[in-house]
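Novice: can't give you the sequence, but here's the structure:
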């Protein structure tokens, strides 16, 4: 499972933020460094179990398909409204290529925001909805690409170095800035329209998940579809 963890008042209080897959198709969760008010996306889970019928799986990461000389955006339509992401195709081309491929192949359609931490982030991209699902492959990080963790940031969740897959998170509150103390999650975009929708999702009532963390939405919030815009 992939998660993000915040450190509160100089204490590393782990709050998992999940995304990305490990070498065994697992999803990782972010973990916070020992720094004041810091949070991180990290995921470390056991091997991913077989997915439900209809779950899409791939043998390997996609070949490069995007044109880095063009500008890419993504409109994510959810059960609570739409928001638009400016994708960083020049600064994180491998990650953006992966996201565009999965979105165009409808991989993300009907997936849930399985992990919600109001002042930190909302996480999605897991076909299992548990934090351990992924597309069946991993790909490398693209860190230190000139962007920072802030409200509206879009970044991959992972289970360690170079274990990105399909899970990603969106910064919904100031706590996401704590990831600057441990910048281990590839930033590949930022919300440019509809941030109010992101924060509306972040504010839904939550209950404990299977690990006991109070981050599972009481009522499912889903991605209807993702539309890629190429200019």
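Specialist: Yep, it's here. Everything numeric here is computed off the predicted structure, so don't read it as measured data.
Novice: use CA for all of it now, contacts and neighbours both
Specialist: OK.
Novice: I'd assumed residue 188 was in contact with residue 143.
Specialist: No. Taking contacts as C-alpha atoms under 8 Å, residue 143 lies outside contact range of residue 188: 9.6 Å.
Novice: quick one: which of the two has more around it?
Specialist: For the pair residue 143 and residue 188, the greater number of neighbours falls to residue 188 (27 against 15), based on other C-alpha atoms under 10 Å.
Novice: measure that one to residue 41 for me?
Specialist: Plainly put, residue 188 is 14 Å away from residue 41 if you go by C-alpha to C-alpha, to the nearest Å.
Novice: now residue 7
Specialist: Using C-alpha to C-alpha, we find residue 7 at a distance of 12 Å from residue 41.
Novice: between these two, which is the more surrounded one?
Specialist: Summary of the neighbour comparison: residue 7 and residue 41, criterion other C-alpha under 10 Å, with residue 41 having more neighbours (39 against 24).
Novice: look at that one and give its secondary structure.
Specialist: The three-state label given to residue 41 by DSSP: H, G, I helix; E, B strand; the rest coil is strand.
Novice: how much space between the residue nearest to the spatial centre of the chain and residue 211?
Specialist: Nearest to the geometric centre of the chain sits residue 168, at 1.1 Å (C-alpha atoms, centre = their mean). Separation of residue 168 from residue 211 (C-alpha to C-alpha): 19 Å.
Novice: swap in residue 67?
Specialist: Applying C-alpha to C-alpha to residue 67 and residue 211 gives a distance of 41 Å.
Novice: got it, and residue 191?
Specialist: In this structure, residue 191 and residue 211 are separated by 29 Å, where distance is defined by C-alpha to C-alpha.
Novice: the two - which one has more neighbours?
Specialist: In this comparison of residue 191 against residue 211, neighbours counted by other C-alpha under 10 Å, the higher total goes to residue 191 at 21 against 9.
Novice: what about versus this one:
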């Protein structure tokens, strides 16, 4: 399901009306008019005004980002439309005026839980992320004019592995934040916390995926990588929003998709939705990814599809011999991702 947040209007603060004027002179106020407000009424109006002001201030901070479509001024344009506003002018917001949730450093969603998309960047900031807001394609392409120019062709990633190359088309238009994160980590443009040094709180840069392994391999299902710690538990210290585009499905072998720990309904295999906002509960992807070797429709709208790869090498990797312990489904002999490069074709 694609998620596009609509415009947010800041409500005006409420103003109390003055008490009715008494007739000039001394005596009873004319019938139909009230005397001056009582202390209780004054206090109630002050409280109402304070609540309205607090609501208005909260609404000012409701600026969010379009997870599908294009942010433009105070609107999220439909897919494929062009923004005519200068970059950075206005902001796309949520229509329910819901204030952004706040987090503490080190907090993580409990098992079988997650957070809402509009809260992702607030969570990241609380963890010390130096990127304030989304990491964009422009940031990911920095320093490479060819990658930044869509007119040069389809954005393509090439995994150079110990079992051969894997070439993948990336869906930058339909999953822009996911692609930006993947490219940024691979090119050393996206800061992260080192999964191999969990005690460090220093945000670093480097080619995140170089010399990592496919740490989880399941025959006739998928191959998973993207964890420098090789344990399956390593993360770069932040989350990215889910981007569920209706045209991107786990429809066969070669689908490049994001690993995560999003909750889902065990009976229906569908995502969990927040009752108040209708948004999916999840958004726990970060750096780990997988490539399918068969159709896996049950994963639709639970994992973000962001590319499609050729299938020969992924299928071969999926058939290597794996262990059951200490790390289940890890190959006995490492299958290494030497590096990931990008071009346009």
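Specialist: Looks like it arrived, so ask away. Just so you know, these numbers come straight off a predicted model, no measurement behind them.
Novice: got a TM-score for the two of them?
Specialist: After superposition, the two chains reach a TM-score of 0.68 (TM-score structural alignment, normalised by the length of the first structure), with 176 aligned residues with a C-alpha RMSD of 2.8 Å.
Novice: average offset of the lengthiest helix in the first structure relative to the second structure?
Specialist: Longest among the helix segments of the first structure by residue count, using DSSP state H, is helix 93-104. For helix 93-104 of the first structure, the mean deviation from the second structure after alignment is 0.7 Å (mean C-alpha distance after the TM-score superposition for the first structure).
Novice: corresponding residues in the second structure for that helix?
Specialist: Structural correspondence for helix 93-104 of the first structure: residues 176-187 of the second structure, per TM-score structural alignment.
Novice: got the contact list for the equivalent of residue 341 of the second structure over in the first structure?
Specialist: Here residue 341 of the second structure is matched to residue 227 in the first structure, going by TM-score structural alignment. Residue 227 of the first structure sits next to 74-76, 103-104 when contact means C-alpha atoms under 8 Å, 6 or more residues apart in numbering.
Novice: same question, residue 70 of the first structure
Specialist: Each residue near residue 70 of the first structure by C-alpha under 8 Å, 6+ apart is listed here: 230-231.
Novice: residue 141 of the second structure versus the nearest residue to residue 226 of the second structure once chain neighbours are set aside, what's the distance?
Specialist: Nearest in space to residue 226 of the second structure, with sequence neighbours left out and distances taken as C-alpha to C-alpha, 6 or more residues apart in numbering, is residue 288 at 4.2 Å. As judged by C-alpha to C-alpha, residue 288 of the second structure and residue 141 of the second structure stand 20 Å apart.
Novice: of the two, which one has the most company?
Specialist: Between residue 288 of the second structure and residue 141, counted using other C-alpha under 10 Å, the more crowded position is residue 288 (22 against 19).
Novice: the more buried one corresponds to which position in the first structure?
Specialist: Per TM-score structural alignment, residue 288 of the second structure is aligned with residue 167.
Novice: so which residues of the first structure form helices?
Specialist: 93-104, 195-202.
Novice: make JSON lines out of these and add distance to residue 149 of the first structure and mean neighbour count.
Specialist: Output for these, formatted as JSON lines (distance: least, C-alpha to C-alpha, whole Å; neighbours: other C-alpha atoms under 10 Å):
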{"stretch": "helix 93-104", "distance to residue 149 of the first structure": "16", "mean neighbour count": "21"}
{"stretch": "helix 195-202", "distance to residue 149 of the first structure": "15", "mean neighbour count": "20"}
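Novice: to residue 217 of the first structure, which of those helices lies closest?
Specialist: When those are ranked by distance to residue 217 of the first structure, counting by C-alpha to C-alpha, first place goes to helix 195-202 at 9.1 Å.
Novice: mind giving me the packing neighbours of that closest one?
Specialist: Contacts defined by 3 or more C-alpha pairs under 8 Å, 6 or more residues apart in numbering; DSSP states H and E place helix 195-202 of the first structure against strand 81-87, strand 115-117, strand 121-124.
Novice: what about it, distance to the chain center?
Specialist: Relative to the mean C-alpha coordinate of its chain, helix 195-202 of the first structure is positioned 15 Å out (C-alpha atoms, centre = their mean, to the nearest Å).
Novice: next one: stretch 111-123 of the first structure
Specialist: Mean C-alpha position of stretch 111-123 of the first structure versus that of the full chain (C-alpha atoms, centre = their mean) differs by 9 Å.
Novice: ends of it, how far apart?
Specialist: End-to-end distance for stretch 111-123 of the first structure: 11 Å, by C-alpha to C-alpha.
Novice: now swap in stretch 147-165 of the second structure and tell me
Specialist: Across its full length, stretch 147-165 of the second structure reaches 20 Å between end residues, using C-alpha to C-alpha.
Novice: now that stretch: buried residues?
Specialist: When burial is assessed from 16 or more other C-alpha atoms under 10 Å, stretch 147-165 of the second structure yields the following buried residues: 147-148, 154-161, 165.
Novice: can you find the partner of residue 113 of the first structure in the second structure?
Specialist: Checking with TM-score structural alignment, residue 113 of the first structure has residue 214 as its match.
Novice: swap that for residue 208 of the first structure, please
Specialist: In the second structure, residue 208 of the first structure lines up with residue 324, judged by TM-score structural alignment.
Novice: what of residue 151 of the first structure?
Specialist: Using TM-score structural alignment, the equivalent of residue 151 of the first structure in the second structure is residue 253.
Novice: tally of neighbours for that match?
Specialist: Number of residues near residue 253 of the second structure (other C-alpha under 10 Å) recorded here: 22.
Novice: can you pull the contacts of the nearest residue to residue 219 of the second structure once chain neighbours are set aside?
Specialist: Taking C-alpha to C-alpha, 6+ apart, and ignoring the residues beside it in sequence, residue 219 of the second structure has residue 318 as its nearest neighbour in space, at 4.9 Å. Counting by C-alpha under 8 Å, 6+ apart, residue 318 of the second structure touches 217-223, 293.
Novice: buried set for the longest strand seen in the second structure?
Specialist: Taking DSSP state E as the assignment, the strand of the second structure that covers the most residues is strand 336-344. In terms of neighbour count (16+ other C-alpha under 10 Å), strand 336-344 of the second structure has its buried residues at 336-337, 339-340, 342, 344.
Novice: now stretch 145-160 of the first structure
Specialist: Counting neighbours by 16+ other C-alpha under 10 Å, one finds that the buried residues in stretch 145-160 of the first structure are 149-160.
Novice: nearest residue to the equivalent of residue 306 of the second structure over in the first structure other than its sequence neighbours?
Specialist: The equivalent of residue 306 of the second structure in the first structure is residue 188 (alignment by TM-score structural alignment). With C-alpha to C-alpha, 6+ apart as the measure, residue 88 is the residue that lies nearest to residue 188 of the first structure, at 5.1 Å, once sequence neighbours are left out.
Novice: cool, thanks, signing off.
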